[in-house]
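Q: what follows is a predicted structure for the sequence shown.
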Amino acid sequence: MAKKSEATALAMLGSLENVRQLIPVFNQYGINLIDKDYVLIEEIIEGIQTERADIVLISDAALVGTEDGKREVIKAIREVDKEIFISLFINYEKPDEQFKNWAFGYGVYNLYYAIDGNYNFTEIMPEIKNRSMPVSNKSVKVVEKIVEKVGEVEKPIEKIIEKPIEKIVEKEVPIEVIKEVPIEVEKEVIKEVPVEVEKIVEKIVEKKIMVPTDAKLMGKITLGIFNLARGAGATTTAISLAENLQSLGYDTAVISMDDKIDLHYLDKKKNAAYIIPAPGEKRLKLLEAYKNDYKFILLDFGNLFDILPTGQLKTDRLTEKEYEIEEFFRCNYKIAVGFSDEWNAGKLNYFINNPAFDNLETFIFSIRGLTDRIAKQYNLNFCSSTDTALEILLMWLGIEQNRERLKGKDRKAAFSFLFN
């Protein structure tokens, strides 16, 4: 007999079938596991808030297509809920001490690695029920500098030691946070830029979206999709666009141009074609796609441009991406995917101030958390979701579709300043 629910859990496992197999197991421990597999990071965040969840289960199988997805989903969850209990199930990687240390910094101690593709829920469930960390995770390995005396000479050395987790958690700052927001950047962007923004906004009035002068549905249409920041979701965006275009009756292919193999793990039920070129075969695969009957060819460039928060381009790896950049500029339309944080929004200056981007009317900037302030500051085509990016593209090409399928909330946010 199922126990009365004492907690509510949400799951992001990559398969509704997996969730339903676990529901009776969780019921036995008095946990109500919601009968839904959350697909997007935004969905799991909304679910946490609407369901008032106590526990969230995340599998890396659900994050295929989101670069560095494990870190991104943890950071996103912690932004809205500092206390919720997170269990992370890892299928495709071996235990990683560095990631373990990083996760501990965000209060995520329950990391479970698959053994022969399986998990031992007999051991796992008591830990989830009690919301306690595994015994094996009671300590963490850290590097400390110590002074060791060799003869008469004192020599500083680095030594790996284990520390009880409760003693370091409050003091540890996640490594990735330090890397992503350097102190000098934080001072420059967060404190100084908003003052300049206010001055600019006073001079700008709301605008309508720019429409490319030669937009038409003739021949093949190529879309270049890329991230403005790591983990923004270029691959997820490419997949969503491809499946929507395919469902509208247009044969569509996605080609991975960022040397990643995420597309290998796609659900076999996907309808568009997904192409992962072997090393040295990008040009060949692209030519083959052009010869095929695809109406739309989507090129997933991942992190094509390494842009600083100040809007300057890091050029140390440009020569490695010469072919990809060449193909990017050949694309009919480009979709940039990014975040609305101040240190990410500043990257938009690179496109505005660079003469190479003289056709910005062919760009769509899909910015998660888009605000009126950002939209008014930059003279660019903005939207706040993949659905809206698709609708803008179809509007340019003169393709009719059922516009009611977009959520009213997203429509209001995305179009309130675009079509006034």
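A: Ah, there it is.

Q: okay, CA-based contacts and neighbour counts for the rest of this
A: OK.

Q: quick one, strands of the stretch 51-200 of the chain?
A: Counting by DSSP state E, counting those that start in this stretch, the segments of the stretch 51-200 of the chain that form strands are 55-59, 85-90, 110-113, 139-150, 153-164.

Q: which elements pack onto the shortest one?
A: Helices and strands touching strand 110-113, by 3 or more C-alpha pairs under 8 Å, 6 or more residues apart in numbering; DSSP states H and E, are strand 85-90.

Q: same question for the last one.
A: Counting by 3+ C-alpha pairs under 8 Å, 6+ apart, the packing neighbours recorded for strand 153-164 are strand 139-150.

Q: again, but for the second one
A: Other elements packing on strand 85-90 under the criterion 3+ C-alpha pairs under 8 Å, 6+ apart are strand 55-59, strand 110-113.

Q: nearest to residue 235 among these would be which one?
A: Nearest to residue 235 among the helices and strands packed on strand 85-90 is strand 55-59; the distance by C-alpha to C-alpha comes to 17.9 Å.

Q: that closest one to strand 85-90, inter-axis angle?
A: Relative orientation of strand 55-59 and strand 85-90, computed by axes from the mean of the first three to the mean of the last three C-alpha atoms, to 10 degrees: 10 degrees.

Q: what about versus this one:
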Amino acid sequence: MPFAIYLLGLAVFAQGTSEFMLSGLGPDIAEDLSVSIPAAGALTSAFAVGMIIGAPLMALLSLRWSRRRALLVFLLVFLIVHVVGALTTSYEILLVTRVVGALANAGFLAVALVTATGMVEPDAKGRATAALLGGVTIACVAGVPAGALLGQAWGWRSAFWAVALVSVPAVVAILRAVPSAAPADAPADAAPAGEVAVPSARRELRALRSPRLGTLLALAALVNGATFCTFTYLAPLITDVTGLGAGWVPAGLALFGIGSFLGVTLAGRIADTRPIPLLAIGGTMLLFGWIGFALTAGSPAAAIVLVLVQGTLSFAVGSTLISQVLYAAGDAPRLAGGFATAAFNVGAAIGPWLGGITIDAGLGFRSPVWVSALLVALALITGGVAGLVWRRTSRARTAVAARTALRD
């Protein structure tokens, strides 16, 4: 695996830390900028919305840029807005920096997915995707707690400075390792022989009409929705349902993060060669894991084990779906990266929202785990039905081709 991919993963680590770190910095920001706690919480929501809208939008904007130029522009904008965020005393300016930072983050991740998979063999997209998304999982394990510790020691602004600082080596890596060339995202057969294929928004949008690609994006949103539904409410689940003290909350979050890192690492080894068995078996295990978690959440031993197991299974299945999106969209690589990023963040937004609805309805802190189980069940049903349709369509096409060959 090229070392440059891991350095791109470092930028993804910084961006993942930025996306989630405000959960531990909100009260300090609210006090410093003289706003309410909900207003500080809106900074996280603004980032999520920016990620969802920005992924396909930024991918289209940068379609005719070289990958190096796109990565540099998005990463430098991300770095600069964090410097501005660290210096500002205005809530409104900080809110704007969160939206702009999310747009830059979304654009960077969309292009980084294409760049990373373009640095490896055509049949190694799963490993490259896992190496890149490992940055997100490490952000959950180390980045977010480190940001909280920095905030406690030197104030919330220090966490913003740290994110900007961690982004600097990735800028250097892009300058040194990513070639400065014409846009390389158009398919090789998109231009006549001897001419350079130029990326086309219309061509990429046509390629995204594929039913298989749409199904994979929906499955990615459902599986990631299940993941973040429980992850968001893991703290009250541990304290109010499992009965462990508040001191166990960081340990539970860290276990989930460790599991997520194990998941993308293990999936990266087999997602390229056996994706369907991984999705079918892993998805089924994920469903029964959520059901088991919901039923045994009152047992400390079971809850601790299942936090690790479900983190592993969730990210193994989720990262495999993202790599399959890139395989399915060979004619629209950059927009595929954008929509894969958007699907991930749609899940990250919808899952917690659905979990919050069940809690507000008085169903307790165990209810988000049942929502996670329901979302994975829906994903398995959708994937199973789509698989049957694809197989029947494939057999019909094979039969038609055979009859045509016999007539000829």
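A: Ah, there it is. For clarity, every value in this text was computed on a predicted model and none was experimentally measured.

Q: let me see the TM-score of these two.
A: Taking TM-score structural alignment, normalised by the length of structure 2 as the basis, the two superposed chains have a TM-score of 0.27; 190 aligned residues with a C-alpha RMSD of 7.4 Å.

Q: ok so, going back, make TSV out of the strands of the stretch 51-200 of structure 1 and add distance to residue 387 of structure 1 and mean neighbour count.
A: Listed next are these as TSV, based on distance: least, C-alpha to C-alpha, whole Å; neighbours: other C-alpha atoms under 10 Å:
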stretch	distance to residue 387 of structure 1	mean neighbour count
strand 55-59	24	21
strand 85-90	29	21
strand 110-113	33	20
strand 139-150	43	13
strand 153-164	46	11
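
Q: tell me which of those lies nearest to residue 26 of structure 1.
A: Of all the strands of the stretch 51-200 of structure 1, strand 55-59 comes closest under C-alpha to C-alpha, at 11.3 Å.

Q: helices or strands up against that closest one?
A: Applying 3+ C-alpha pairs under 8 Å, 6+ apart, one finds that strand 55-59 of structure 1 contacts strand 7-12, strand 85-90.

Q: the last one vs strand 7-12, what angle?
A: Spelled out, that is strand 85-90 of structure 1. Between the direction of strand 85-90 of structure 1 and that of strand 7-12, the angle (the same axes, to 10 degrees) works out to 30 degrees.

Q: can you give me the strands in the stretch 251-400 of structure 1?
A: With DSSP E, counting those that start in this stretch applied, the stretch 251-400 of structure 1 shows strands at 252-256, 273-275, 296-302, 333-339, 363-368, 382-383, listed in chain order.

Q: do structure 2 as well
A: When assigned using DSSP state E, structure 2 turns out to have no strands.

Q: could you give the number of residues near residue 368 of structure 1?
A: Residue 368 of structure 1: 18 surrounding residues under other C-alpha atoms under 10 Å.

Q: name the nearest residue to it, ignoring sequence neighbours.
A: Using C-alpha to C-alpha, 6 or more residues apart in numbering and skipping the chain neighbours, the partner closest in space to residue 368 of structure 1 is residue 339 (4.9 Å).

Q: TSV please, covering the strands of the stretch 51-200 of structure 1 and showing distance to residue 78 of structure 1.
A: Below are the strands of the stretch 51-200 of structure 1 laid out as TSV (distance: least, C-alpha to C-alpha, whole Å):
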stretch	distance to residue 78 of structure 1
strand 55-59	12
strand 85-90	10
strand 110-113	15
strand 139-150	21
strand 153-164	22
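
Q: do you know which of these lies nearest residue 396 of structure 1?
A: Across those, the minimum distance to residue 396 of structure 1, taken as C-alpha to C-alpha, is reached by strand 55-59, at 37.9 Å.

Q: surely the residue nearest to residue 368 of structure 1 touches residue 345?
A: Yes. Here residue 339 of structure 1 lies in contact with residue 345, judged by C-alpha atoms under 8 Å, at a distance of 6.9 Å.

Q: in contact with residue 227 of structure 2, which residues?
A: Residue 227 of structure 2 makes contact with 311, 314, 348, 351, 372 under the criterion C-alpha atoms under 8 Å, 6 or more residues apart in numbering.

Q: top of those by neighbour count?
A: Ranked by neighbours (other C-alpha under 10 Å), these are led by residue 372, which has 31 neighbours.

Q: what residues are up against the residue nearest to that one when sequence neighbours are not counted?
A: Closest residue in space to residue 372 of structure 2, ignoring its immediate chain neighbours: residue 226 at 4.0 Å, by C-alpha to C-alpha, 6+ apart. Under the criterion of C-alpha under 8 Å, 6+ apart, the contact list for residue 226 of structure 2 reads 347, 351, 371-373, 375-376.

Q: let's go with 10 Å and repeat that
A: Residues touching residue 226 of structure 2, when contacts are defined by C-alpha atoms under 10 Å, 6 or more residues apart in numbering, comprise 220, 286-287, 290, 314, 347-348, 350-352, 354-355, 368-377, 379.
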